[in-house]
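**Student:** the sequence and its predicted three-dimensional model are supplied below.
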Amino acid sequence: MTSVGKRIRSFVSMALACAAVASLSGGSAAAQSKDQLVVGQLQFLTNFHPLVQVNNTKRLVVNYSLRPMTAFDENVVNHCILCETLPTIENGLAKIVDLPDGKKGMKVVLQLRAGLAWGDGVPVTSKDIEFTWRMANDPNIGFSNYNPWTRASELKVIDERTVELTIPQIISSYNSWDQVIPEHLEGPVYAANPTLDAYVKQSLYNTQPTNPGLWNGSYLLSDYQIGTRIVFTPNPKWPGEKPHLQRIILSYRDNSSSLLQNLLAGSVDAVPVSPGGISFSQMLDLKNQQPDKFTYHLAYGTNVERIAVNFDNPILKNKSVRQALLYAIDRQAISDELFGGLQPVANGILSTENVYYSKDMTLYSYDAEKAKELLSSAGWTPGDDGICINDKGERLSLELVSTAGNQTREQIAQVIQSQLKDVCVEITNNFVPLQEFNGVMARKRKFKALMMSSIDFSPSVSPKIALGSDSIPSAKNNGVGNNFSAYSNPEMDKAISELETALDPETAKQKWADVQRIFAEDLPMLPLYFYPRAYVTVTDLTNFRQGTLDPLQIWSEEWQRQ
């Protein structure tokens, strides 16, 4: 093992290993009921609204009960979830049209599936789509920007189940759309609370999350206890395949060690693997010790772990410093030693497995000497204590913020701290609770220098959400956007705009190459690695479609225990 490898492994908790051995040597817990599944979780939601301050943690919870209009499966095929037929140019439900301003745009027709109803029995109608679209376009509110309703400049209600959307440009993601929310319940709340802060506090998603009328998926959020559990039960109004499991219980723990112990003891039946569950190293250790006790689900992922770089920080405005930081992090060693090489190093926001991945960009393989040269060229030289200083005597000291209780991130942060110290950069780690992380640190951009988190680019998601200058969260847009770095480059904005309008694969590939090239040159964030989609479950769980490119919970009615 290399010296770097030894250093990395030293950060793996010995207490965890002892706990795992103790659990393995004990007797197994009583078998769980075959009609329920207990899923161990970290990071309890502090805001249940499906379209406000959306992140990966929230998407993996709300999709049990509130389905998006469309979603991509494990074969990269887009499906209608709430609609009857996926709009395409070929079937005529999507058309390129001339707009009154002389530009080209699109008309897209969405028809809700027959029999679709909210959990209280009220039909899901065009009014709900129109209401969601109207709220999304209200600058005082601000909704999710994964597959946003704001892309449509106009909406025409054709009948109770059908709407026509006008998109003021040609975009490749014209047939990917987010969830809708119930006008009959949320409409009065919105009318009485027309600002984001007031609305979120009074939204029934946060004051009455067990109200069945809020949900339209195969399951209803039927019970919860803050910080402890969320219970889902079948929605009798769901018109699709009826759920096989009668209860799905999300059971929360404070840390990944506790999750692993509960899995081994039989008190939970499934756990996600990093970033929202046990660490990848824990999964590998468990698989080595108990290869047949559980099923280990592993599939290619689009979720990239990255470090956002705050461009308001004068040290980080210098591109040479950003480049030096990435050269100084031995990402391959981290992957090899903690993840068995199964979490591939990220060269950008697209994995090498992606058909649009381009090699025509700067690659940052580990090179500590190159990092030192870049820092020197930026005016940073080692001080008496080994930490760099500039000609003003200021120290090269940066704070790295991430989520508390996430063992994987805590391990990685400590490794990065150690590796960067070798090139004279001082890193102070700051692990904060999820609510503070998603709110003050991310949405209000209060992190001082560096912030480690993940972002999932499913096939329909534009890189604009993290790289577009109009996606910088601010008070003006109510904190919408994942461009936490405040990165703004007209060349990148142009490249993204051209990518979004590319309808044919060859043009899309060329435009993706431009985005990746500019990204690698500017480094608005430091890409670390891609998370495979991974879960550990009991062996009798079947039809568990772990490889879907949108949240697997969208297909949870298919899960069953044999």
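**Tutor:** Yep, it's here.

**Student:** okay, CA-based contacts and neighbour counts for the rest of this
**Tutor:** Will do.

**Student:** contact partners for residue 308?
**Tutor:** 450, 451, 452, 453, 484, 485, 524, 525, 526 (C-alpha atoms under 8 Å, 6 or more residues apart in numbering).

**Student:** SS state for it?
**Tutor:** strand (DSSP: H, G, I helix; E, B strand; the rest coil).

**Student:** for the closest residue to it other than its chain neighbours, which residues are in contact?
**Tutor:** Spatial nearest neighbour of residue 308, chain neighbours left out: residue 525 (4.5 Å); criterion: C-alpha to C-alpha, 6 or more residues apart in numbering. Contacts for residue 525 (C-alpha under 8 Å, 6+ apart) come out as 306, 307, 308, 309, 485.

**Student:** so which of these wins on neighbours?
**Tutor:** Counting neighbours by other C-alpha atoms under 10 Å, residue 308 comes out on top of the contacts of residue 525 with 28 neighbours.

**Student:** and the gap between it and residue 241?
**Tutor:** 41 Å (C-alpha to C-alpha, to the nearest Å).

**Student:** how about residue 258?
**Tutor:** 34 Å.

**Student:** neighbour count winner among those two?
**Tutor:** Per other C-alpha under 10 Å, whichever of residue 258 and residue 241 has more neighbours is residue 258, with 19 against 10.

**Student:** for the more buried one, identify the helix or strand it belongs to.
**Tutor:** helix 256-265 (DSSP states H and E).

**Student:** ok, and here's another one to check against it:
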Amino acid sequence: MKKTLALTAFLLGAALAGPANNSLVIGTSQEPPNIYDPWNTNNLAITSEINGYMGAALIGLDDDGEPYADIATRVPSIANGDYKVVKNAAGDVVRNSVTYTIRKDAKWSDGTAIKVADFQFWHRLVNDDRVPVPDRDPWSRAKIAVNDADTFTITYDPPYLFADQTSPGMAPSHIMSAAWTAFDTKTKNEKDAKVVNEEWKKFISSYTTARSLPKVVAGPFKPTAWRSGNSLTMTRNANYWLQPKNPENYVQNITYRFIPNTNTLKVNILSGQLDAVSAVGLTFDQGVDLTRTERGKYKTYFVPGAVWEHIDINTRGQKAKDLDLDDPRMRQALLYAIDRDALTKALFQGRQAVSNSWVNPISKLYKKDVNDYNYNQARAKQLFAALGWTAGSDGILQKGGKKLSLNFGTTAGNTVRERVQQILQAQWKQVGVQVNIQNYPSSVFFGPDFLSKGQEGKWDLAMYAWTGNPIFEEGNLFKGEGIPTAANGYAGQNNAGWNNAEFNRLHKQAQVEFNLSERIKLFDRMQTVWNTEVPSLPLYYRVNVYTKVPGLVNYTFSAYTLYPSWNSAKIGWASKGAVEEYKQK
């Protein structure tokens, strides 16, 4: 009964879809815990997508992976003198720097000019240990020198490989600096990391949540209403500088509708309640089903993406030790025990490739010839036995009086992930592993108190996806410095907690290796080490599925842009005069 009522509410209470009022209604299966956090302390995919509508950067990338100037007056290059590289006598790059000049018409949504001070403020906080950012690199090795109010030079020492293709973030210092000073005063002598973390959450939530919407933004759209559990609405920002000709001909309002159950999301597409679907929405099998019922009402797209589906194995804490999850043999056994080829054929018609590395196949650094861990129950049982696990009377492996029982979590409501869980649960049971499925809303699963708290034994197996631009592959996901701990403010993305000395050494070398062939060699070895240790169970590389109705133009994305919000100022309806510049590839 509850499901029927919820579905009725979604259909009858929906915003009107279509070009009639020059608005756009987008459906997504996830709701962000917060939005427009300048330091991305929540790195949920849907957050990144929505932030794309509200954010701006010095330099951006288009669907072809080509850089373009946004806040900056031009793209830095060696040719124009804005990008400089310093080499030693041996010809090795020892440092590099980029100079940016801010456009005179670049403003925050309240009309305040964007200044160098906004980049300095962001940079100071991203390097503060009290701020739980996903990663401080490369900003921890960067220094900003002010040339004038609109021009600054950022120098990387040691050098940063992608200095000319990326840029530092910014935060509205005129809005946030006073509150930061208060936070700083209150916590600078605080020794308890949990207290500091709670104060940080209070600080950032006062600018980024449904109760306290961002005071200002810099991008093409600004948030105007957020009904938790229901929808988020954004309105066109008149102060955004890169407007298309005749901006009134383009979308004026965008509403995201949060529909966590992907089957309900599909029903909303079929009933015409949505103009488009987020990159974080449909499952692959639903996309296949939807192609059969298009009939000109919508079109379904399958976009090759940079999305890696995997299962993290928690290697930290006493529980992990008791279960031998900190031993690579246990992790190898768990991988040998599952049939990933059959899984992708059954669920995705074999159109999503099985992965054996975290590196995307699109990347030049991808290594093909690593162990593929083909389905081998006998090998899995050998490894379990070598670790001292023997079958009990119920068939479940046990050791020292404890059963090999693992808690397996993912985002609730994602039907494909839930089906994957059921398939893997059955396969693991065949080799004596008891798996308990425990799923959570995405806001909890990706929130501050779950994945990053592996040391506390909050989870054993966690299935989710990482999205990353293949151009900027750095190997950061599994570096030892990236393990979230109380000491680093729970910063970092190495949720598995894997810490391998050889991998860390190779990673540091790769960070400053500008010769591509040498860098490929380093990544070859890094992937071999990773593949042997399997801190995460690699599943497959995902194809992103979405739909949009006819007449909606410039709503596109690629493995380089990741989300359709990259070009949001130009999203519009052809019937309203919007000009199509980009087609979905």
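**Tutor:** Perfect, I can see it now. The model shown is predicted, which means the values in this text are computed figures rather than measured ones.

**Student:** what's the residue nearest to residue 308 of structure 1 aligned with over in structure 2?
**Tutor:** Counting by TM-score structural alignment, residue 525 of structure 1 corresponds to residue 536 in structure 2.

**Student:** returning to that earlier point: of the contacts of residue 525 of structure 1, closest to residue 196 of structure 1?
**Tutor:** Taking C-alpha to C-alpha as the measure, residue 196 of structure 1 sits nearest to residue 485 out of the contacts of residue 525 of structure 1, at 22.7 Å.

**Student:** map that closest one across to structure 2 for me.
**Tutor:** Match for residue 485 of structure 1 (TM-score structural alignment): residue 496.

**Student:** which ones are touching that match?
**Tutor:** With C-alpha under 8 Å, 6+ apart, residue 496 of structure 2 has these contacts: 312, 313, 314, 315, 316, 454, 483, 535, 536.

**Student:** what is the burial count for the residue nearest to residue 135 of structure 1 when sequence neighbours are not counted?
**Tutor:** Leaving aside its sequence neighbours, residue 135 of structure 1 sits nearest to residue 141 (C-alpha to C-alpha, 6+ apart; 6.7 Å). The burial count assigned to residue 141 of structure 1 is 22, neighbours taken as other C-alpha under 10 Å.

**Student:** tell me how far the alignment partner in structure 2 of residue 141 of structure 1 lies from residue 177 of structure 2.
**Tutor:** In structure 2, residue 141 of structure 1 lines up with residue 131, judged by TM-score structural alignment. Distance of residue 131 of structure 2 to residue 177 of structure 2, given as C-alpha to C-alpha: 14 Å.

**Student:** helix or strand next in line after the helix or strand that contains residue 542 of structure 2, which one?
**Tutor:** Element membership for residue 542 of structure 2 (DSSP H and E) is strand 536-548. With elements assigned by DSSP H and E, the helix or strand that comes after strand 536-548 of structure 2 is strand 552-553.

**Student:** mind listing what's buried in the lengthiest helix in structure 1?
**Tutor:** Identified as the longest helix of structure 1 according to DSSP state H is helix 505-522. Neighbour-count burial for helix 505-522 of structure 1 flags 508-520, 522 (criterion: 16 or more other C-alpha atoms under 10 Å).

**Student:** quick one, it and strand 525-538 angle?
**Tutor:** Here helix 505-522 of structure 1 points in a direction 120 degrees away from that of strand 525-538 (axes from the mean of the first three to the mean of the last three C-alpha atoms, to 10 degrees).

**Student:** tell me which strands and helices helix 505-522 of structure 1 is in contact with?
**Tutor:** Judged by 3 or more C-alpha pairs under 8 Å, 6 or more residues apart in numbering; DSSP states H and E, the packing partners of helix 505-522 of structure 1 are helix 490-500.
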